[in-house]
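Engineer: Sequence first, then the predicted structure, then my questions.
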Amino acid sequence: MIDALTKVSSHSAFEDKLLTCKSPKLFLVDIKQFKNINLAFGDEGGNFVLCAFSLTLQSFAKAHEMELFRIKDDKFILLLDTPFELSKMECITLSLRDTIQRLSYAYQNQNIDLAVHIGISFDHYEPLEKAHKALLVAKAENQPFVTYSEFANMLMNENEEAIESMIKGAIDNGQIVLHFQAIVDHNEQPSYYEALLRLAYHQTVQSPKLFLKIAKERNLYDALFKSIANKVAQLSDQTHLRLALNLSSEDIVNPEYLSFLKTCFSGKDIVLEIQYDQRTSLDVLQNAIRELKEMGLSIALDNVDNEELIHTFETEMIDIVKVYGELIRHLALDASAQFTCKAMVAFCKSKNIQIVATQLNAKAVVEAARELDFDFFQGYIFEQPHTLT
């Protein structure tokens, strides 16, 4: 049973296949605002995009031992029949996101740009329905992907009390867990380990950004912030490893949070990775960083995509620069990305700042990063996120 337009397996073929799957893992891919493409380029242009997109997905499916089906209109399913393994599912999810984000196809001397949302289900019971629910949340929250979970399902419920109860329960019951990924040197030896948030609902790789966003809107972020910091401090004592915690500049300038961090991390080997929001007062942020550095904490500037951002901060204030992952992913093929990274590496070397190439998932990109003489490297190609205890 083949779809007449795209020549990939049809919805009927998917339903038959699902009957024999023991451990279905579904990735429901939807083209964002596909109707606008039809309006702009007509049905022929829309059909061209569907065929071109299906070829992209088919290539990905073959590379990851998956099967591709066209479900309806601009929706496609990638199906993998395999037992659940968190690190493997994370790797596939992020690889799929990287493969199909910001696609562009040439049609009649014009470029048609695509954006997508992905709804994911790892459940055997009603997997397509759950993938659809996850897709709805991804669209509503404008997330690249969302994995079905009790939390994702609850977000579609208009009952505000139920949503708040769900978040409180996740915090109080310890369902917000920490996995860690090493930042390694040229010899692939760990320099430190970055804490990565995970929702510990059954079989999920739910994006923590969604949870954090809702937690902040419900004024539940305080408890979550302190819980995470305490866990990092405890693990630092237990493992004697150098650990890193990712925070926003908004967190750092909050007087209560700043005081808590100073108490919590006193005497510990901790790196605070700060993502700078230009809405944050730079003077207030730099004063807070000074206080943290006086305690012996290291400061990393996270998601940096240009040299000017590093210049923004005073000399000797930043110890580590982590380069924006999307810039790194284009390093092997994009001359502009290479130029930008080369300039940042040179500047950091001149200021005795260590610089990290992040989100490394391909050998060619690792080689390009090594040639530019990055100090450290991070990505799935080196290590899957894992627990420390």
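Structural biologist: Received, thanks.
Engineer: Please count neighbours and contacts with C-alpha atoms only from this point.
Structural biologist: Will do.
Engineer: all strands of the stretch 101-250 of the chain, in order?
Structural biologist: 103-107, 110-114, 116-121, 145-147, 176-184, 190-199, 243-248 (DSSP state E, counting those that start in this stretch).
Engineer: Next one for the comparison:
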Amino acid sequence: MLGAFEKEAKNMSVLYVEDERIIREQMKRLLGKFFADVKIAEDGEKGLAFYQDNPKAYDIVMTDISMPHMDGLEMIKAIKAINSVQHIIVLSAHNDADNLLKAIDLGVDHFMIKPVYREKFLHVIQKAVLRIAREREIKTIEKLYSDVMTGLPNRFKLLKDLQEQYEQNSPSLFLLNIDNFKETNDLFGYDAGDFVLVELSKRVRALLPDDNYNLYRIQGDEYAILINCSVPSSEYLGLVERILQEANDRPFLYQDLDIYITLSISVVRGEDGYQGEDIVLQANRAMNIVKEKKKSFLIYDPAQWTSEDYKENLKYTRMIKEALHNDKIILYYQPIWNNRKQKIGKYECLVRLVDEEGQVHGPFKFLKIAKKTKTHGLITRRVIEKSFQRFSQQNIDFSINLSVQDILDEDIVQTIRKGLIDQKIKPGQVGFEILESEGIENYHEVMKFIKEMKTLGHKISIDDFGMGYSNFNHIIQLNVDYLKLDSSLIKNIDQDIAAQTIVRSIVHFTKKLGIKTIAEFVHSEAVFNKVRELGIDFSQGYYIGKPSMYLMGECEN
């Protein structure tokens, strides 16, 4: 910890305010051993003057309380008015409750009573420095919500905005997709294709009436418009027509060449009440209909799918019930490659359902139905029991997926406890992957589970990181061992500069915290090579191995 502190402190500055000359000189010598710059002031008035000259210059302010001209508390109040998040440490001979309460009320980070002993003081400033360093990393990463090419906010910003805006109202969403854009790249080259993407973003943005309409570039040839206000149906149609006219009817002039494209648009209205990523899923659903029926646009109407949805839900409800009764909830295993050791490091256990005709179903549809029909917990317990039996007394690491809902289910947690003992699972052999995109709100119960499993030596991963909220603060608080990067970050990373920038920052952030990274959706040699180049610790995807009922090297007959 001391090495990390010294490394970070070399890039930080301190303002130290103390009226006693001997203490000032001693502290200046001590702080000077660690920090890049130490500014000294003999009272609050001069300390505040230094701070006002350049508020961004000081990472930490340390101050006494009782001083002439202006005391420390007055100075802190004035500093907080300038920068409410300034890190402040109080060192005072006043051990009275009144000053302590005032300091706390002003938002100081630590209160130390003089005399201050070196060991205790170093412990406090170490914590402050490492906290500041972590906050800097978080700010750096969270700024990476924009698309490098177009300057538009990207998919991660869209998901973040969707989550925040649903706390206030129900926004509407447009998806815009360039038809057959690969042909444009193949015919005119990637530079011309990039020009079209940038120019299209400018044209569409110019058509948006006000700040309630926000344009995003989601990926490749796809854009989104998030409307954060109530809009009449006529306005939907009017905006769609204007966008199609700009995109489809006006050529894009590139080096004296006229490049024509066509655009497809799907719309989900706010009044339909979809939340979070559901609105994106429904917009994608509508876009599929647009493509299939070769339309130019479609406004999603839930009534059109309600009857079909009911039939599908009933089918899967029966299928789940029969699978549980007939022991047809099975596991597939996908290898996870250790990029440093160049060998398979572990396997992820993936649930599958076998219907009465022998067809194997992936979890995307039936797990959603299971959650609604209260059978999700039964499926999770089967996965736990079967995975523990499969790897019992083997020297092979494996992981299973848990939702926050699973962790809050005492029956599931008890199944885990019992299975670890009965199946003699070795310490560190099993990892628990918690889905990040669901959001982790009940910290107390989740932390309790994590602490219990880590005490037993097992590992904790955050799954699909980058898909949903991407809350870096809870990554720090939860003390996880692995971050599994979502497929949206990885699948085009060999070509996507924005994704490379984001992943590079995440890897830098996690290495400082001692967290390992796993790349999902490693589907090609080019992606695999880029993943390793970026310093990601593990790779998972079809290039490494498809999910199978068998482990690598086992006979399938």
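Structural biologist: Now that the structure is in, tell me what you want to look at. If you're wondering where the values come from, they're calculated on a predicted model, not measured in any experiment.
Engineer: Give me the TM-score for these two chains.
Structural biologist: The pair, once superposed, lands on a TM-score of 0.60 when counted by TM-score structural alignment, normalised by the length of structure 1; 274 aligned residues with a Cα RMSD of 4.0 Å.
Engineer: picking that back up, adding distance to residue 208 of structure 1, write the strands of the stretch 101-250 of structure 1 out as JSON lines.
Structural biologist: Shown next, in JSON lines, are those (distance: least, Cα to Cα, whole Å):
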{"stretch": "strand 103-107", "distance to residue 208 of structure 1": "25"}
{"stretch": "strand 110-114", "distance to residue 208 of structure 1": "25"}
{"stretch": "strand 116-121", "distance to residue 208 of structure 1": "15"}
{"stretch": "strand 145-147", "distance to residue 208 of structure 1": "10"}
{"stretch": "strand 176-184", "distance to residue 208 of structure 1": "9"}
{"stretch": "strand 190-199", "distance to residue 208 of structure 1": "6"}
{"stretch": "strand 243-248", "distance to residue 208 of structure 1": "12"}
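Engineer: how about these in JSON lines, adding distance to residue 278 of structure 1 and mean neighbour count?
Structural biologist: Formatted as JSON lines, the strands of the stretch 101-250 of structure 1 follow (distance: least, Cα to Cα, whole Å; neighbours: other Cα atoms under 10 Å):
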{"stretch": "strand 103-107", "distance to residue 278 of structure 1": "29", "mean neighbour count": "14"}
{"stretch": "strand 110-114", "distance to residue 278 of structure 1": "29", "mean neighbour count": "14"}
{"stretch": "strand 116-121", "distance to residue 278 of structure 1": "28", "mean neighbour count": "27"}
{"stretch": "strand 145-147", "distance to residue 278 of structure 1": "26", "mean neighbour count": "28"}
{"stretch": "strand 176-184", "distance to residue 278 of structure 1": "26", "mean neighbour count": "21"}
{"stretch": "strand 190-199", "distance to residue 278 of structure 1": "24", "mean neighbour count": "20"}
{"stretch": "strand 243-248", "distance to residue 278 of structure 1": "11", "mean neighbour count": "19"}
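Engineer: So for residue 217 of structure 1, which of the ones you listed sits nearest?
Structural biologist: Residue 217 of structure 1 lies closest to strand 243-248 among these, at 15.7 Å (Cα to Cα).
Engineer: so that closest one matches what in structure 2?
Structural biologist: Under TM-score structural alignment, strand 243-248 of structure 1 corresponds to residues 398-403 of structure 2.
Engineer: So what's the residue count around the one in structure 1 that sits across from residue 475 of structure 2 in the alignment?
Structural biologist: In structure 1, residue 475 of structure 2 lines up with residue 313, judged by TM-score structural alignment. Residues lying near residue 313 of structure 1 (other Cα atoms under 10 Å) number 15.
Engineer: What count of nearby residues applies to the residue lying closest to residue 313 of structure 1 once chain neighbours are set aside?
Structural biologist: Among residues not flanking residue 313 of structure 1 along the chain, residue 286 sits closest, at 7.5 Å (Cα to Cα, 6 or more residues apart in numbering). Neighbour count for residue 286 of structure 1, taken as other Cα under 10 Å: 18.
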